[in-house]
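**Student:** coordinates for the following, if possible.
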Amino acid sequence: MSTGHRRYTSASWAMARFLAQRGFMKPLFWSLLNVHVHGKRNLAGMSGPYIAVANHSSHLDGPLVMSALPPRLTRYLATGAAADYFFTSPTKAFAPVVFMNAFPVERGGSRSKHRGLSGNLLTEGVPILLFPEGTRSRSGAMAAFKPGPAALCISRNVPAIPIALVGAHLAMPTDSALPKSGRPDVHIVLGRPMWAEKGETARKFADRMHDQVLRMHDSMALATGFPTMADYAAEAERLKQQKAVETEQQKAVGQAAEDERTVEHERTAGHDSKHAGADRPATRDRERKDNQ
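**Tutor:** Here you go, the predicted model:
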């Protein structure tokens, strides 16, 4: 690993992160939210590099996962962050790097100097946190998992830890800058480590991880009164149809207004033309008198 990447495995960086995460980040988010962590026993005896995968619908997701996992599993945990958003300037990258040990991930399959960094970190023994949907869900509903994290699990022979975040989208939707007031409930469900099966493709393993996170989410949602993924999807479809109806109504109103303007223009033009015609005989009479 290059000199610039030593922070991922540096003991001094790990200590600084521990102090930042446990002394500031976790107390802050735990004071703004009522956080419930489930399934810690599923990670008993867990060691070595891994890939944590979770549903993604809020800026709360990364800090919640980092704070919910046992400290022994997060000492070197690095979080994948969009290179085109968080790593466009040192100022923007500062907080993700200090608190989340963030590393740049290219979106859209583009090639750059960051290509292969995820695999290199796993090879060096650094566990990573990735959100396989690729971006935050605007509706709360889960999208299909991209096969990249699954392919890394297979190529580096590491397990995936499925994590379901329940209520994070409602606590801080994608269009919000801060969590909602009143310490809304958020549930974090930690699942048993998953390994790729012999001969399993990345696509099939990704789908299996997706289905596991979905089951974990919906089981907790039903037990705690939160919307299921199907509920989020149904609401998103309802809003989509409502927007389509409103758009059609606006078009109809606009067209009616345009038609009214056209009729008024034609009426005014006809009125002016009539007056012009009535004035012409009088004008001709005046012209004859002048000529005489």
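**Student:** use CA for all of it now, contacts and neighbours both
**Tutor:** Noted.
**Student:** so residue 128 touches residue 75, yeah?
**Tutor:** No: in this structure, residue 128 is not within contact of residue 75 by C-alpha atoms under 8 Å, at 11.0 Å.
**Student:** which of those two has more neighbours?
**Tutor:** Between residue 128 and residue 75, counted using other C-alpha atoms under 10 Å, the more crowded position is residue 128 (25 against 20).
**Student:** find the nearest non-adjacent residue to residue 82, please.
**Tutor:** Of all residues not flanking residue 82 in the chain, residue 105 sits nearest, at 5.0 Å (C-alpha to C-alpha, 6 or more residues apart in numbering).
**Student:** quick one more, to check against the first:
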Amino acid sequence: MSSDKPGISHLGAKRAQRTRASVTRIMRGAEFPLRAAATPRGQTPLPVNAGANYDTDWARRFPARVARRVARDTIVRTLVRYYAQPTIKGVDRLSELDGPAVFAANHQSHVDTAVIATSVPEPWCNRLVVGAAADYFFGNRATSAISALFVGAIPIERTALNRRTIDKAVTLLRGGWSLVIYPEGGRSRDGWGQQFRPGAAFLAKQAGVPVVPVHIRGTFDILRKGRAWPRRARSVINFGRPLSFDEGENNRRFTRRLQAAVEGLADETATGNWFAARRRLHSADSPGLEGPTASAWRRRWALTEPTRPDGTSATTAASKRRWPYV
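**Tutor:** Sure, this is the predicted structure:
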């Protein structure tokens, strides 16, 4: 009996090995179509339909456009009115705008896109795409499809130069679509802004379209970075006059001029004094988007001055001056 035990053990091991091999073959066969098929040796793999490579053309076809417009005018607009209670200013400044444009705004919250989409007037709102971070909104097929269909998003690479995303944005602008983009490259950490990057200027120059400066105030309190659920707060969205490139102006210089225009809009919203804000803008004395160089609580305090329902300052210049006019 003892001499048979090694043979039985060896037979059992062979059966177990065959079983594992069969399971492996079944699992490999089940990968497709749940996963992309393996690329044959010697062939270049096809680009993954996600991230910067995600194809959003389907989201601009007629059925998708109708679905997005219905969602915007019903669900999104209702939620924006409830949570953001927006006051829209400066729409009259768009009267001279003819054709598509780049709407360049400061970025405080994920709510910003919904507020802009429901505030941009016709005809631009009906042919509007949003430059969204490819690594965040297009990380997988589910989030990519939702972002493209309901937000009208197109992937924009934040960390590297991607010719595919640039060409897509320029092609859309030349084809009559307007683009919402956040030149800061990311959301605010504490309610204050960041230095603008030259991406908006580059796209506008390549497509030959103007740039509309936009300032948003109040959305940081609705859904700040790190918060999972929104809360109600008042917001103000202020549109500026469209800017075009001057003769010989490069992207970096235009970006500085664009940021100054947004700072002027922020000053106008905070003080409620259009004339004084314009004077400070022309003398290059507008408060910066970055806020005061101070501790976190002091920077936060500088943003908490109460405002009226229309977004103007609730305190007068004689009783209390807003930072940095102290």
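**Student:** ok, the counterpart of the residue nearest to residue 82 of structure 1 in structure 2 - contacts?
**Tutor:** Per TM-score structural alignment, the equivalent position to residue 105 of structure 1 in structure 2 is residue 156. Each residue near residue 156 of structure 2 by C-alpha atoms under 8 Å, 6 or more residues apart in numbering is listed here: 52, 131, 132, 133, 134, 165, 166.
**Student:** ranking by neighbours, what's the top pick from these?
**Tutor:** Busiest of the contacts of residue 156 of structure 2 [other C-alpha under 10 Å] is residue 132, holding 26 neighbours.
**Student:** quick one: contacts for that one?
**Tutor:** Contacts for residue 132 of structure 2 (C-alpha under 8 Å, 6+ apart) come out as 153, 154, 155, 156, 181.
**Student:** count of neighbours near the first one?
**Tutor:** Burial of residue 153 of structure 2 is recorded as 26 neighbouring residues (other C-alpha under 10 Å).
**Student:** any idea how far it is from residue 191 of structure 2?
**Tutor:** The gap separating residue 153 of structure 2 from residue 191 of structure 2 is 24 Å, by C-alpha to C-alpha, to the nearest Å.
**Student:** got it, and residue 269 of structure 2?
**Tutor:** Shown here: residue 269 of structure 2 relative to residue 191 of structure 2, a distance of 15 Å by C-alpha to C-alpha.
**Student:** go on, residue 227 of structure 2?
**Tutor:** Residue 227 of structure 2 is 13 Å from residue 191 of structure 2, by C-alpha to C-alpha.
**Student:** just the helices in the stretch 201-326 of structure 2 please.
**Tutor:** Counting by DSSP state H, counting those that start in this stretch, the stretch 201-326 of structure 2 has helices at residues 219-222, 251-271, 274-282, 296-301.
**Student:** okay, and the first one goes to which residues in structure 1?
**Tutor:** Per TM-score structural alignment, the counterpart of helix 219-222 of structure 2 in structure 1 is residues 168-171.
**Student:** what does the matching stretch contact?
**Tutor:** With C-alpha under 8 Å, 6+ apart, stretch 168-171 of structure 1 has contacts from 33, 57, 58, 60, 61, 140, 179, 180, 184, 185, 186, 187.
**Student:** for the residue nearest to the spatial centre of structure 1, give me its contacts.
**Tutor:** Centre of structure 1 computed as the mean C-alpha position; nearest residue by C-alpha atoms, centre = their mean is residue 136, 0.9 Å away. By C-alpha under 8 Å, 6+ apart, the contact set of residue 136 of structure 1 is 56, 57, 58, 174.
**Student:** ok, the third one touching residue 173?
**Tutor:** It stands for residue 58 of structure 1. Yes: using C-alpha under 8 Å, residue 58 of structure 1 is in contact with residue 173, at 5.8 Å.
**Student:** distance from the chain centre to whichever strand or helix holds residue 14 of structure 2, please.
**Tutor:** Element membership for residue 14 of structure 2, per DSSP states H and E: helix 5-34. Distance, stretch centre to chain centre, for helix 5-34 of structure 2: 50 Å (C-alpha atoms, centre = their mean, to the nearest Å).
**Student:** so where is it in structure 1?
**Tutor:** Across structure 1, nothing matches helix 5-34 of structure 2 (TM-score structural alignment).
**Student:** one more: stretch 185-198 of structure 2?
**Tutor:** Taking TM-score structural alignment, stretch 185-198 of structure 2 hits residues 134-147 over in structure 1.
**Student:** report the secondary structure state of residue 195 of structure 2.
**Tutor:** coil (DSSP: H, G, I helix; E, B strand; the rest coil).
**Student:** tally of neighbours for it?
**Tutor:** By other C-alpha under 10 Å, the residues close to residue 195 of structure 2 number 15.
**Student:** not including adjacent chain positions, what is the nearest residue to it?
**Tutor:** If the residues on either side of it in the chain are set aside, residue 195 of structure 2 comes closest to residue 184, at 6.0 Å by C-alpha to C-alpha, 6+ apart.
**Student:** again with residue 38 of structure 1
**Tutor:** Using C-alpha to C-alpha, 6+ apart, the closest residue to residue 38 of structure 1 is residue 189 (4.8 Å).
**Student:** what sits against the one you found?
**Tutor:** Neighbour list for residue 189 of structure 1: 37, 38, 39, 163, 164, 165, 166, 216, 217, 220 [criterion: C-alpha under 8 Å, 6+ apart].
**Student:** can you pick out the most distant pair from the residues you listed?
**Tutor:** Farthest-apart pair in the contacts of residue 189 of structure 1 is 39 and 166; separation 13.5 Å (C-alpha to C-alpha).
**Student:** which one of these two has more residues nearby?
**Tutor:** The neighbour count for residue 39 of structure 1 versus residue 166, taken as other C-alpha under 10 Å, is higher for residue 166 (29 against 14).
**Student:** report the contact partners of that one.
**Tutor:** Counting by C-alpha under 8 Å, 6+ apart, the residues that residue 166 of structure 1 touches are 186, 187, 188, 189, 217, 220, 221, 226.
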